[in-house]
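A.B. asks: okay, sequence plus prediction incoming.
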Amino acid sequence: MYIPPAFREDDQAILHRLMRDTRLCTLVTATAAGPIGTPLPLFFDPDEGEHGTLYGHLARANPQWRAEPIGDAMAIFMGADAYVSPSWYAAKQEHHKVVPTWNYEAVHAYGPVEFFEDSQRLLEAVTRITELHEGTMTTPWQVGDAPPAFIQAQLRGIVGVRLSVSRLEGKRKLSQNRPAADRAGVARALAESPDPGDRRIAALIPLDPA
């Protein structure tokens, strides 16, 4: 990922938060037939391995797990994003030398990927990711709520994914390269947007203290 110095994010706590907050990421593997990508919810365990480990599953019918990966896999986590209009810059009124851009947060996790079929490991992975997403529900659904035979049948239709993270790249493009007046204009315009993603970006833009 191309990351200009102004947008580089190396704080591991922030990167881990972005990974946890991203409900759906994209798992990409390079193969002899070309790259393959699958949108997946992945569970991040920061305590397993030096840089953490990702777990998930994909459909057994998905050809990605059967294609031998070449080198490391990559999991792409996209956070909030927003279009930035040049009309929001104070600089537009001064010299008009401004153009549109896009603000966003992204994390790329790299590492060797393993696809596994063991039913016990699959059950553990499915249980952990279910607990992650059901945890905020008023009445959380649990894997144990379904009949064991039914769950075992469902497990036969999926394959587990384990990516041992060897490297993380983080980018937070939040108008840091613009003057304070331009950043304030962008933050103000996005904060007034009806789009929740725009408002999330607005709250992240660094503003000079008054």
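C.D. replies: Sure, I can see it.
A.B. asks: from now on I want contacts and neighbour counts done on CA atoms only, so please keep to that.
C.D. replies: OK.
A.B. asks: can you name the residues that contact Pro86?
C.D. replies: By Cα atoms under 8 Å, 6 or more residues apart in numbering, the contact set of Pro86 is 92, 98-101.
A.B. asks: quick one: it from Val98, how far?
C.D. replies: For Pro86, the distance to Val98 equals 6 Å [Cα to Cα, to the nearest Å].
A.B. asks: and for these two, which residues touch both?
C.D. replies: Lys92.
A.B. asks: dump the contacts of Pro86 to TSV, plus distance to Pro46.
C.D. replies: Shown next, in TSV, are the contacts of Pro86 (distance: Cα to Cα, whole Å):
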residue	distance to Pro46
Lys92	44
Val98	41
Val99	39
Pro100	37
Thr101	33
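A.B. asks: after the top helix by length along the chain, next one along is what?
C.D. replies: Criterion DSSP state H: the longest helix present in the chain is helix 119-134. Downstream of helix 119-134, the first helix or strand assigned by DSSP states H and E is helix 148-155.
A.B. asks: before we go on, here's another structure to hold up against the first:
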Amino acid sequence: MLYQPPAFREERPEVLRGLIRSARLAMLVSNGPDGVPDVTHLPLLLVEDGAGAFIIGHFARGNPHWRRLAEAGCAVAVFPGVEAYVSPNWYASKAEHGKVVPTWNYEAVHAEGPVEIVEDAERLHDFVSRLTEAHEAAQPRPWSVGDAPAPFVAGQLRGIVGVSLRVERLAGKRKLSQNRTPADRDGAIAGLGASADARDQDAASAMRAVAEGD
């Protein structure tokens, strides 16, 4: 279960869905048979229709996780957002009393629910097509599954197994210095914004948006 202190809890459905859609590589986690969780890193896609909200993706057929997932019956999909180290040197309060320590700011969404293993070729083709369309959308000339020969695609589909997680609970956390004074928060935003690392700059932008009441 995601630890959500009140200052960092995010419950707005549109924000949670936005974070899921902006995530690139997610994690699917389920209970393993030996007491250690099974974890697979893979792209996942949020789809919504009249039946509800679902997270879809696919495993390599050789990955034993999907068989154990079928036995577990439920899973958690973890979607990361921005993340960055925050140095206490950036806090205004450091000069005032020195009682400051480093921290890490980040965003994350957990989608929990029952799972279905999908081996039907038609549904697998749909899953792969949806994922491809989502990730090719930014390309100047998007590639589609239909660009590859049908027999080749059919062979590739035999090497994967689909998964569909029905979303029963979304839990979101945006730890972006909401618990700091405005001066400390502004200092952290400035420090991250001045970084040459694009990940730090993205975190600064997210912190700024939260400070402005996004």
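C.D. replies: Structure's in. What do you need? Just so you know, these numbers come straight off a predicted model, no measurement behind them.
A.B. asks: dump the residue contacts of the residue nearest in space to the middle of the first structure.
C.D. replies: Nearest to the geometric centre of the first structure sits Phe77, at 1.8 Å (Cα atoms, centre = their mean). By Cα under 8 Å, 6+ apart, the residues touching Phe77 of the first structure are 18-19, 22, 24-26, 106-108.
A.B. asks: so what corresponds to Glu117 of the first structure in the second structure?
C.D. replies: Glu117 of the first structure maps onto Glu119 in the second structure when the alignment is built from TM-score structural alignment.
A.B. asks: now its match: how far from Glu107 of the second structure?
C.D. replies: Taken as Cα to Cα, the span from Glu119 of the second structure to Glu107 of the second structure is 33 Å.
A.B. asks: which one's more surrounded, these two?
C.D. replies: Between Glu119 of the second structure and Glu107, Glu107 has the larger neighbour count (other Cα atoms under 10 Å), namely 21 against 16.
A.B. asks: counterpart of that one in the first structure?
C.D. replies: Checking TM-score structural alignment: Glu107 of the second structure goes with Glu105.
A.B. asks: skipping its backbone neighbours, what lies nearest its match in space?
C.D. replies: Closest residue in space to Glu105 of the first structure, ignoring its immediate chain neighbours: Arg172 at 4.4 Å, by Cα to Cα, 6 or more residues apart in numbering.
A.B. asks: compared with the second structure, how much does the helix or strand that contains the one you found deviate?
C.D. replies: Per DSSP H and E: Arg172 of the first structure is located in strand 167-173. Aligned to the second structure and superposed, strand 167-173 of the first structure gives a mean residue distance of 0.2 Å (mean Cα distance after the TM-score superposition for the first structure).
A.B. asks: of all the residues in that strand, which ones are buried?
C.D. replies: Within strand 167-173 of the first structure, the residues scored as buried using 16 or more other Cα atoms under 10 Å are 168-173.
A.B. asks: equivalent analysis for stretch 145-162 of the second structure, please.
C.D. replies: 145, 157, 160-162.
A.B. asks: quick one: the helices in the second structure?
C.D. replies: 13-22, 65-72, 92-96, 121-136, 150-157, 182-193, 198-211.
A.B. asks: the first one vs the first structure - mean distance after superposition?
C.D. replies: Right, helix 13-22 of the second structure. Counting by mean Cα distance after the TM-score superposition for the first structure, helix 13-22 of the second structure comes out at 0.5 Å.
A.B. asks: the residue nearest to Glu105 of the first structure matches what in the second structure?
C.D. replies: Match for Arg172 of the first structure (TM-score structural alignment): Arg174.
A.B. asks: against Val161 of the second structure, how distant is its match?
C.D. replies: The gap separating Arg174 of the second structure from Val161 of the second structure is 33 Å, by Cα to Cα.
A.B. asks: ok, now Tyr85 of the second structure?
C.D. replies: Distance from Tyr85 of the second structure to Val161 of the second structure, by Cα to Cα: 37 Å.
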